[in-house]
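Colleague: the following comprises the amino acid sequence and a computationally predicted model.
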Amino acid sequence: MRVGMCALALILVAGLLTACAPAPKATPTPSPAPSPTPLERATEEGMATPSVPTGLTARERAAVDLCIAALAGQLAIPAKEIQVLEVEAVEWPDASLGCPQPGMMYAQVITPGYRVRLRAGEATYTLHTDGKRAVSCTAPTP
């Protein structure tokens, strides 16, 4: 009888220790990201015009338009001289859109947006956007 009680107590203690142990941390599984959408350059009578993306949602199209306008303003060139190379949906880890500036604080929330690659002249630019603003955090690549 005494052996049975000890075995029962041992099982009970083991069960309590298992139940009180912290849950193992799950490693986040990356959600399958949509592949970048390559876009073709539209031309009209031999004159370069901004690419007109096809098959994009209204939000994606608005993000592309915002990035083109931002880059055109930054470079002081007409928007029609900018070519869209690709559009990729991303989730930025915070409100900095992947481009934190020193001394700035950003909301620590996952921010859905887009990475848009553009070409102006011979240089390629990558802009990040959340649909409300567009930022360029890298130097142009040749």
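Modeller: Received, thanks. Numbers count the residues shown, from 1 in each chain.

Colleague: please count neighbours and contacts with C-alpha atoms only from this point.
Modeller: Fine.

Colleague: what residues are up against the residue nearest the centre of the chain?
Modeller: Taking C-alpha atoms, centre = their mean, the centroid of the chain lies closest to Val90, which sits 2.3 Å from it. Residues near Val90 by C-alpha atoms under 8 Å, 6 or more residues apart in numbering: Ala33, Pro112, Gly113, Tyr114, Arg115.

Colleague: and the second one, that one's in a strand?
Modeller: Yes. For Pro112, which was evaluated using DSSP: H, G, I helix; E, B strand; the rest coil, the result is membership in a strand.

Colleague: can you tell me how far the residue nearest to the centre of the chain is from Glu122?
Modeller: Distance of Val90 to Glu122, given as C-alpha to C-alpha, to the nearest Å: 26 Å.

Colleague: then Asp65?
Modeller: For Asp65, the distance to Glu122 - C-alpha to C-alpha - is 20 Å.

Colleague: second structure follows, compare the two:
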Amino acid sequence: MRVVAKLMAVGLILISCGDPVLTDATEPSEPASTTSGTRPAFETMPPLTTLGGVPGDLPASHWEAILADLSSREVATNGVALIEALEVTWNDGALGCPQPGVAYTQALVDGMKVTVEADGTRYTYHFGANGPPILCVKGRPA
């Protein structure tokens, strides 16, 4: 019995030490702000050399991969023109074109950013050191 009384006394003391909450019951309180000053996890950044890449010679394998991708999208490949080929270093494995909800390696990746034009439409492809090209439309994989 004495133990219960002691526990109740300690509980009463602890409750009375808390900060009082002074709100008017007739007015709704404002919700707490949920914004955070930190960056969300896995947010990717634009490539390090977005505009200042080094013009490079486009490897034949890259050109063939671009033509194959355009063909798979039913784009005529007989009039495809190379607009720009830049050697870049991407900030991570997303190659500057992240897909929402996907985690990528967090390491610098050497690659290329290649822009071509076919039938009056420009297509921008991102390449890593290996693997297929990524057609990037408005910062997202197409």
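Modeller: In hand now; what should we look at? Since the structure is predicted, the reported quantities are computational estimates derived from the model, not experimental observations.

Colleague: TM-score for the pair, please.
Modeller: The TM-score (TM-score structural alignment, normalised by the length of the first structure) is 0.53; 88 aligned residues with a C-alpha RMSD of 2.4 Å.

Colleague: counterpart of Tyr114 of the first structure over in the second structure?
Modeller: Residue pairing (TM-score structural alignment): Tyr114 of the first structure is matched to Met112 of the second structure.

Colleague: right, and that match touches Thr124 too?
Modeller: No. Using C-alpha atoms under 8 Å, Met112 of the second structure makes no contact with Thr124, being 10.3 Å away.

Colleague: show me which of those two is the more surrounded one.
Modeller: Between Met112 of the second structure and Thr124, Met112 has the larger neighbour count (other C-alpha atoms under 10 Å), namely 26 against 20.

Colleague: contacting residues for the more buried one?
Modeller: Ala85, Leu86, Glu87, Val88, Thr89, His126, Phe127, Gly128.

Colleague: how near is the fourth one to Glu74 of the second structure?
Modeller: Put plainly, it is Val88 of the second structure. 28 Å.

Colleague: with the last one instead?
Modeller: Counting by C-alpha to C-alpha, the separation of Gly128 of the second structure from Glu74 of the second structure is 24 Å.

Colleague: and for the third one?
Modeller: For Glu87 of the second structure, the distance to Glu74 of the second structure under the criterion C-alpha to C-alpha works out to 28 Å.

Colleague: who has more neighbours out of those two?
Modeller: Glu87 (20 against 9).

Colleague: now the more buried one: closest residue in space, sequence neighbours ignored.
Modeller: Among residues not flanking Glu87 of the second structure along the chain, Met112 sits closest, at 4.5 Å (C-alpha to C-alpha, 6 or more residues apart in numbering).

Colleague: quick check: the gap between the one you found and Ala68 of the second structure.
Modeller: Look at Met112 of the second structure and Ala68 of the second structure: by C-alpha to C-alpha, they are 17 Å apart.

Colleague: for Leu108 of the second structure, give me its contacts.
Modeller: Going by C-alpha under 8 Å, 6+ apart, Leu108 of the second structure touches Thr89, Trp90, Asn91, Asp92, Gly93.

Colleague: one more pass at 6 Å, please.
Modeller: Trp90, Asn91, Asp92 (C-alpha atoms under 6 Å, 6 or more residues apart in numbering).
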